[in-house]
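# Got a predicted model here, sequence first, then my questions.
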Amino acid sequence: MSGSELFERFMALHTRDGGVVMPNAWDGLSALMLADAGFEAIGTSSLAFAATLGRRDGRREITRDDHLEHARLFARLTELPVNGDFEDGYGDTLDDVAATVEAAVDAGLAGIGIEDTSGDPAHPIRDFDDAVARVRRAVEAAGRRIVVTGRTDNFIQGRPDLDDTIRRLMAFAEAGADVVYAPYPPDLDALVAIVTAVAPTPVNVLISPADTVLTVADLQQAGVKRVSVGPALYRHAMAALDQAVTALRAGDLATATTGLDIGRIADLLARGPH
């Protein structure tokens, strides 16, 4: 499938009634499980991927090539549209961003996220003009061959400024971003304000507003077009592992060794290409 065909396939999920629920995988088996459950697209999670390698998220401890290979695996195994959670585009310059987008297209990804983060804990959010220029350059490089999501991390970086968040998302949309995204707006009113301000550009939501977890139907009613879960499924799996480890340390082998049936694992793995 060509990049333009993949773009149209993925974008159609965002523009239809109800939009799309796009869960995030972290390894081959989790990607296959999501595909087997009937989800129509999956995303990577930069945090979950970094954790699988024993590295930190948002500190440039993951390289572009690391993440490309990771995302390419999901696309190959599932044949679903895969959206890459590619942090700030992996580089300081606009050319770096463009190179990352081109590489994502070449890797067969359907979507790519470009954040306004910097990787610098002392100055975690890029200045407005720089952030917008990076999204604009990503869109130019994409050439409608890959869906570009423009993302601001104001809320999760301790900058609870709704006006600036909306200003950034509107500018990303005006720069050509196909989808916009601000993880964890404070409440439903803030989410509705974002959706209204950037319309008709589709809005992604990470699980829900910060104050309460809504249902997918509630989010759809608010006008959300894509729901992702970031590292939530990975954290859920790690919570189960944490409980099993605690049981094992206490000598409880029965509790520690329950889990997904080996036959189920083998069946899922057999469905992937070989």
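Nice, I can see it. Residues are numbered from 1 along each chain as shown.
# use CA for all of it now, contacts and neighbours both
Noted.
# ok, now how distant is the most centrally placed residue in the chain from Ala266?
Nearest to the geometric centre of the chain sits Asp85, at 4.3 Å (Cα atoms, centre = their mean). Applying Cα to Cα, to the nearest Å, the value for Asp85 to Ala266 is 28 Å.
# What of Thr152?
Taken as Cα to Cα, the span from Thr152 to Ala266 is 40 Å.
# Ok, Thr246 next?
Taking Cα to Cα, one finds Thr246 at 27 Å from Ala266.
# Just give me the longest helix of the chain.
helix 232-249 (DSSP state H).
# Figure out how far that one is from the centre of its chain.
Chain-centre distance of helix 232-249: 23 Å, with Cα atoms, centre = their mean, to the nearest Å.
# List the buried residues of it.
Residues of helix 232-249 classed as buried by neighbour count (16 or more other Cα atoms under 10 Å): 232-234, 244-245, 247.
# Turn the residues you listed into TSV, including distance to Tyr181.
Below are the buried residues of helix 232-249 laid out as TSV (distance: Cα to Cα, whole Å):
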residue	distance to Tyr181
Ala232	17
Leu233	19
Tyr234	21
Ala244	35
Val245	36
Ala247	40
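# Specify which member of the residues you listed is nearest to Leu162.
Ala232 (24.2 Å; Cα to Cα).
# From Ser46, how far out is the closest one?
For Ala232 relative to Ser46 (Cα to Cα), the value is 12 Å.
# Packing partners of the helix or strand Ala98 falls within?
Element membership for Ala98 (DSSP states H and E) is helix 94-106. Under the contact criterion of 3 or more Cα pairs under 8 Å, 6 or more residues apart in numbering; DSSP states H and E, helix 94-106 touches helix 64-78, helix 128-142.
# So between Thr152 and Ala266, which is more surrounded?
Between Thr152 and Ala266, Thr152 has the larger neighbour count (other Cα atoms under 10 Å), namely 25 against 11.
# putting a second one here so we can go through both:
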Amino acid sequence: MSAADGAARFRALHHGRTPEDPLVLPGPWDAASARVFAAAGFPALATPSAGVAASLGYADGATPADEMFAAVARIARAVDVPVSADVEDGYGLAPEELVERLLDAGAVGCNLEDSADGVLKDPAEHAEWLAAVREAAGDRLFLNARIDTFLRGVDDPGAAVGRAAAYVAAGADCVYPIAAPVAVLPLLRAGIQGPVNVLARPGEGPSPAELGGLGATRITFGPGLQRAAERVVREQAAALST
């Protein structure tokens, strides 16, 4: 399957969905977890940068680019479903190199953040950069533009909607207002054109179907599933050591 075909397959999963049936994308942190999620019947997967970082022994945001791309490649090779990769803020790579490294790793899409070192980027400048990534990728990658306003303490939904409009105009296929309060999801849905990614916490809060009813097109979990697995291992280790 060509890169364009893989991206088209992944892109199609985001459209024509009913509100109670959002696209649920588990976040594998290694090849073994990816195989578990694929075997469970999920149609696609989305790696979490923090979960991958933990699996490699790094703090969130501290994974070297080479190791992140290598981890994504191992995950993509392990399964037959499309894999989108969280590559943080792009690691300072030029758009052309970023795109080629994602494609070489077997990814069909990516998350790209609009903050760095805890500070929001200028939305116009970030939109210009996203447009350059889109130009380099053509139709070979699905671009999920993460919006960090709520994460960085900007609680006005209008700020997120404004950034979303700029990013969609730049060529983003989906926007991801991470950490948006559940109460503002209908406002975001009303103001945003195209698919909206919402963060869910495994075992907490509204179900994926409920989040879909509030406006989510797709659901991801960040490092939540990796941390849940780590808790199970910790409990098993404690039981074995007593």
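Arrived safely, thanks for sending. Source: prediction; values computed, not measured.
# coming back round to it: what's the most buried one of the helices and strands packed on helix 94-106 of the first structure?
Highest mean neighbour count among these (mean count of other Cα atoms under 10 Å): helix 128-142, with a mean of 21.
# helices or strands next to the helix or strand just after that helix in the packing?
Scanning forward in sequence from helix 128-142 of the first structure by DSSP H and E, the next helix or strand is strand 147-151. For strand 147-151 of the first structure, the packing partners by 3+ Cα pairs under 8 Å, 6+ apart come out as helix 3-15, strand 111-115, helix 128-142, helix 162-174, strand 179-181.
# Can you give me the stretch of the second structure that strand 147-151 of the first structure aligns onto?
Here strand 147-151 of the first structure aligns to the second structure at residues 142-146, judged by TM-score structural alignment.
# what does that stretch rub up against?
7, 10-11, 84, 108-114, 134, 164, 167, 171-178 (Cα atoms under 8 Å, 6 or more residues apart in numbering).
# got the contact list for the counterpart of Leu199 of the second structure in the first structure?
With TM-score structural alignment as the criterion, Leu199 of the second structure lines up with Leu206 in the first structure. If you count contacts by Cα under 8 Å, 6+ apart, Leu206 of the first structure has them with 183-184, 227-230.
# Please tabulate these in JSON lines and include distance to Ala98 of the first structure as additional columns.
Below are the contacts of Leu206 of the first structure laid out as JSON lines (distance: Cα to Cα, whole Å):
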{"residue": "Pro183", "distance to Ala98 of the first structure": "24"}
{"residue": "Tyr184", "distance to Ala98 of the first structure": "27"}
{"residue": "Val227", "distance to Ala98 of the first structure": "26"}
{"residue": "Ser228", "distance to Ala98 of the first structure": "24"}
{"residue": "Val229", "distance to Ala98 of the first structure": "26"}
{"residue": "Gly230", "distance to Ala98 of the first structure": "24"}
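# In strands only, show me the residues you listed.
Judged by DSSP state E, the subset of those located in strands is 227-228.
# Dump the contacts of Leu206 of the first structure to JSON lines, plus distance to Val105 of the first structure and neighbour count.
Shown next, in JSON lines, are those (distance: Cα to Cα, whole Å; neighbours: other Cα atoms under 10 Å):
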{"residue": "Pro183", "distance to Val105 of the first structure": "25", "neighbour count": "21"}
{"residue": "Tyr184", "distance to Val105 of the first structure": "28", "neighbour count": "21"}
{"residue": "Val227", "distance to Val105 of the first structure": "23", "neighbour count": "21"}
{"residue": "Ser228", "distance to Val105 of the first structure": "21", "neighbour count": "21"}
{"residue": "Val229", "distance to Val105 of the first structure": "23", "neighbour count": "19"}
{"residue": "Gly230", "distance to Val105 of the first structure": "22", "neighbour count": "24"}
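# ok, of the contacts of Leu206 of the first structure, which one's closest to Gly18 of the first structure?
So of the contacts of Leu206 of the first structure, ranked by how close each gets to Gly18 of the first structure (Cα to Cα), first place is Val227, at 10.2 Å.
# how near is the counterpart of that closest one in the second structure to Pro181 of the second structure?
In the second structure, Val227 of the first structure lines up with Ile219, judged by TM-score structural alignment. Going from Ile219 of the second structure to Pro181 of the second structure by Cα to Cα gives 14 Å.
# cool, Ala31 of the second structure as well?
From Ala31 of the second structure to Pro181 of the second structure the distance is 32 Å (Cα to Cα).
# So those two - more neighbours on which side?
Between Ala31 of the second structure and Pro181, Ala31 has the larger neighbour count (other Cα under 10 Å), namely 17 against 13.
# Excluding chain neighbours, give the residue nearest to the more buried one in space.
Ile75 (4.5 Å; Cα to Cα, 6 or more residues apart in numbering).
# same thing with Thr52 of the first structure?
Per Cα to Cα, 6+ apart, closest to Thr52 of the first structure is Trp26, 7.7 Å.
# Quick check: the aligned residue for the one you found in the second structure?
Under TM-score structural alignment, Trp26 of the first structure pairs with Trp29 in the second structure.
# tell me, the helix or strand hosting Ala51 of the first structure lands on which residues of the second structure?
Assessed by DSSP H and E, Ala51 of the first structure sits inside helix 46-52. Here helix 46-52 of the first structure aligns to the second structure at residues 49-55, judged by TM-score structural alignment.
# Could you tell me how many residues sit around Gly143 of the first structure?
Counted with other Cα under 10 Å, Gly143 of the first structure comes out at 16.
# what's the answer for the one 3 residues further on, then?
The number of residues packed near Ile146 of the first structure is 30, by other Cα under 10 Å.
# if I pick it, what's in contact with it?
So Ile146 of the first structure contacts 3-4, 6-7, 105, 109-112 (Cα under 8 Å, 6+ apart).
# go on, Gly222 of the second structure?
Taking Cα under 8 Å, 6+ apart, one finds 27, 47-51, 199-200 in contact with Gly222 of the second structure.
# try 6 Å this time
Pro48 (Cα atoms under 6 Å, 6 or more residues apart in numbering).
# Check the gap between it and Ala53 of the second structure for me.
For Gly222 of the second structure, the distance to Ala53 of the second structure - Cα to Cα - is 12 Å.
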